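Participant: just a sequence and a predicted model for now, questions to come.
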Amino acid sequence: MSSPVYLVLGAGPGLGLAVARRFAQGGHLATLTTRLQEEADPLARTLSEEGYAAEGLAVDLTDPDDVARVVATVGERHGRIDVLHFNPSAWREKNVFELTVPELLEDVALGAGALLPAVQAALPHLHAGARVLVTGSAAADKPSPAAPSLGVQKAAVRNLVTSLDATLRERGVRAVAVQINGVLGKEGPFSPPPIAEAMWSAVSRPDDDWTPHVAYDG
């Protein structure tokens, strides 16, 4: 068998890179995807220069077909996907008097809906013991009045994880949303490294101790 594969959709230089690094430290090949190839390459190069196996790919998370294509490509290339990490969200600073229905649906399609084609494409490559990991947020319970679509995204994706976990468990695969109950920062308990450690711990649990939702309170 090849090395385990960690695939993150919606990577960035902060939390996304930190979580990828943590899984790389655990022996995974880290595959980081961003909207543009020129954004993904530096992230992968950072990990490679630190001595880890990493690669970068571009994906349009607003296009279900492209999501499916990229996930399937990774699975077929390596023969497995051990951790599928869904990390995107859309921040739209429009309050409930300004936000339109098309804008709300567009944001939810990115921050929650894109998880569906990703899991469906990954399914042939998710063996028993594989995990689906989702970055959650306190916005699911305490949405910002300035950007309510984020709260809808996070509530929706948390709900979707419940259904995914109940369905995937028949295959020996589990899904979890790690809800970050704090504001991300550069230092302290809500900085990327400790959150990355919490995500590693969440997916490393045995099935006997599994829950589809984990709260990270710092």
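Facilitator: Looks like it came in fine.

Participant: drop to CA atoms for contacts and neighbour counts, all remaining ones
Facilitator: Noted.

Participant: for the residue minimising distance to the centre of the chain, which non-adjacent residue is spatially closest?
Facilitator: Taking C-alpha atoms, centre = their mean, the centroid of the chain lies closest to residue 86, which sits 2.0 Å from it. Spatial nearest neighbour of residue 86, excluding adjacent residues (C-alpha to C-alpha, 6 or more residues apart in numbering): residue 134 at 4.8 Å.

Participant: residues touching the helix or strand containing that neighbour, excluding its own?
Facilitator: Using DSSP states H and E, residue 134 sits in strand 131-137. The contact list for strand 131-137 (C-alpha atoms under 8 Å, 6 or more residues apart in numbering) reads 82-88, 119, 154, 157-158, 161, 173-182, 199, 203.

Participant: if any of those are buried, give me the ChimeraX selection for them.
Facilitator: In ChimeraX, selecting the buried portion of the contacts of strand 131-137, with burial taken from 16 or more other C-alpha atoms under 10 Å, looks like this:
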select :82,83,84,85,86,87,88,119,154,157,158,161,173,174,175,176,177,178,179,180,181,199,203
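
Participant: next one for the comparison:
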Amino acid sequence: MAFALAGKVALVTGGGRGIGAAIVTRFAEAGAKVIVANRTVEHAEDLADALSARGLDAEPLPLPGTGRAELTQLVDAIAEKHGRLDILVHNAGGCPWASLEELDEEKLDAALDINLKATFWLAQAAIPHMKRQEHGRILVTSSVSARVAMGGGAHYSAAKAGVNAFIRGAALELARTGITVNGVEPGFIAKPGRGKMGTPEMMTKLGAAIPLGHMGEPDDIAYAMLFLASDEAKYMTGQTIVVDGGSTLPETGFAVEALWGEQQ
């Protein structure tokens, strides 16, 4: 089986819904034991129950927060219980949107804590366990917002750009240890929790502006993560895979309209 993860132990943060749930599901189907860490633990429990009913191996846990001590305790407890930690996926993320003029310290800290700082703390906690195994995969859900801009999201873009820089720096540091570090940059993905951007009208408008003509699905990200977690990606490190339906290709939205506007 391609992209097999049999015998692997994986931790996925933000794994209860949307992209995270898709990652958990694909990893479990590939044979991994997946720890589903989610802030709303009920979502993790529902997913784990559904996977268990299919004979797959998933275990729900509450995601305790974004601090160094609590995330280290989470990782250490998983490694101690299961005897190893092969794959870390930091997928939890997001931020409260605000214009630059309205941005306050609380919103900035929230964006940096969950998207960027938690990436450092989780990876730092996982490294000793992976070093002992001489093998590991550290993966992060980044965003195309790391390379393109959207009004009201400068703090989110800055955090995700920091994630991409982390991926390169950590990959270089760990290259001789058997640990690879990579990420996926999603574009517009149809998933729960998008608020006004998740209405049918807005999704139609967004889809029309994407070269492939529609928004992506959580599985589009999950399959990229599955590849990066597998032995087939053993010679990749310090990279991000952009999965965006081509949305970062046009110079402007007018280019899409000029090419396909009449077909939408």
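Facilitator: It's in. This is a predicted model, so every value here is computed, not measured.

Participant: TM value for the aligned chains?
Facilitator: With the length set by TM-score structural alignment, normalised by the length of structure 1, the two chains reach a TM-score of 0.90; 216 aligned residues with a C-alpha RMSD of 2.0 Å.

Participant: how far off centre is stretch 67-79 of structure 1?
Facilitator: In this view, stretch 67-79 of structure 1 has its centroid 16 Å away from the chain centroid, taken as C-alpha atoms, centre = their mean, to the nearest Å.

Participant: no, scratch that, I was asking about stretch 126-141 of structure 1
Facilitator: 7 Å.

Participant: from residue 50 of structure 2, how far out is the aligned residue in structure 2 for residue 202 of structure 1?
Facilitator: Residue 202 of structure 1 maps onto residue 228 of structure 2 when the alignment is built from TM-score structural alignment. Residue 228 of structure 2 is 25 Å from residue 50 of structure 2, where distance means C-alpha to C-alpha, to the nearest Å.

Participant: of the two, who's got more company?
Facilitator: residue 228 (28 against 14; other C-alpha atoms under 10 Å).

Participant: any buried residues in the longest helix seen in structure 1, and which?
Facilitator: When structure 1 is parsed with DSSP state H, its longest helix is helix 148-168. Under the neighbour-count criterion of 16+ other C-alpha under 10 Å, helix 148-168 of structure 1 has 148-162, 164-165, 168 buried.

Participant: equivalent analysis for stretch 128-147 of structure 2, please.
Facilitator: Using 16+ other C-alpha under 10 Å as the test for burial, stretch 128-147 of structure 2 gives 129-130, 135-146.

Participant: once you drop chain neighbours, what's closest to residue 157 of structure 1?
Facilitator: Spatial nearest neighbour of residue 157 of structure 1, chain neighbours left out: residue 112 (4.7 Å); criterion: C-alpha to C-alpha, 6+ apart.

Participant: can you map out the strands along the stretch 1-150 of structure 2?
Facilitator: For the stretch 1-150 of structure 2, the strands defined by DSSP state E, counting those that start in this stretch cover 9-13, 33-38, 58-62, 87-90, 136-141.

Participant: quick one: the helices in the stretch 51-200 of structure 2?
Facilitator: 68-82, 105-112, 118-133, 154-174, 200-208 (DSSP state H, counting those that start in this stretch).

Participant: which of the ones you listed sits closest to residue 60 of structure 2?
Facilitator: helix 68-82 (11.3 Å; C-alpha to C-alpha).

Participant: got the angle for that closest one vs strand 58-62?
Facilitator: Here helix 68-82 of structure 2 runs at an angle of 150 degrees relative to strand 58-62 (axes from the mean of the first three to the mean of the last three C-alpha atoms, to 10 degrees).

Participant: how far apart are helix 68-82 of structure 2 and its match in structure 1?
Facilitator: Taken against structure 1, helix 68-82 of structure 2 registers an average deviation of 0.9 Å after superposition, with mean C-alpha distance after the TM-score superposition for structure 1.

Participant: looking at the buried residues of stretch 128-147 of structure 2, which is nearest residue 81 of structure 2?
Facilitator: Using C-alpha to C-alpha, the buried residues of stretch 128-147 of structure 2 come closest to residue 81 of structure 2 at residue 129, 12.3 Å.

Participant: which residue lines up with that closest one in structure 1?
Facilitator: Going residue by residue (TM-score structural alignment), residue 129 of structure 2 aligns to residue 125.

Participant: hmm, its match is touching residue 77, no?
Facilitator: No. Contact between residue 125 of structure 1 and residue 77 fails when scored by C-alpha atoms under 8 Å: they sit 10.3 Å apart.

Participant: now render the helices of the stretch 51-200 of structure 2 as a markdown table, adding distance to residue 35 of structure 2.
Facilitator: Below are those laid out as a markdown table (distance: least, C-alpha to C-alpha, whole Å):
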| stretch | distance to residue 35 of structure 2 |
| --- | --- |
| helix 68-82 | 8 |
| helix 105-112 | 24 |
| helix 118-133 | 14 |
| helix 154-174 | 22 |
| helix 200-208 | 31 |
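
Participant: ok, average deviation of the strand holding residue 134 of structure 1 from structure 2?
Facilitator: In the superposition against structure 2, strand 131-137 of structure 1 averages 0.7 Å from its aligned positions (mean C-alpha distance after the TM-score superposition for structure 1).
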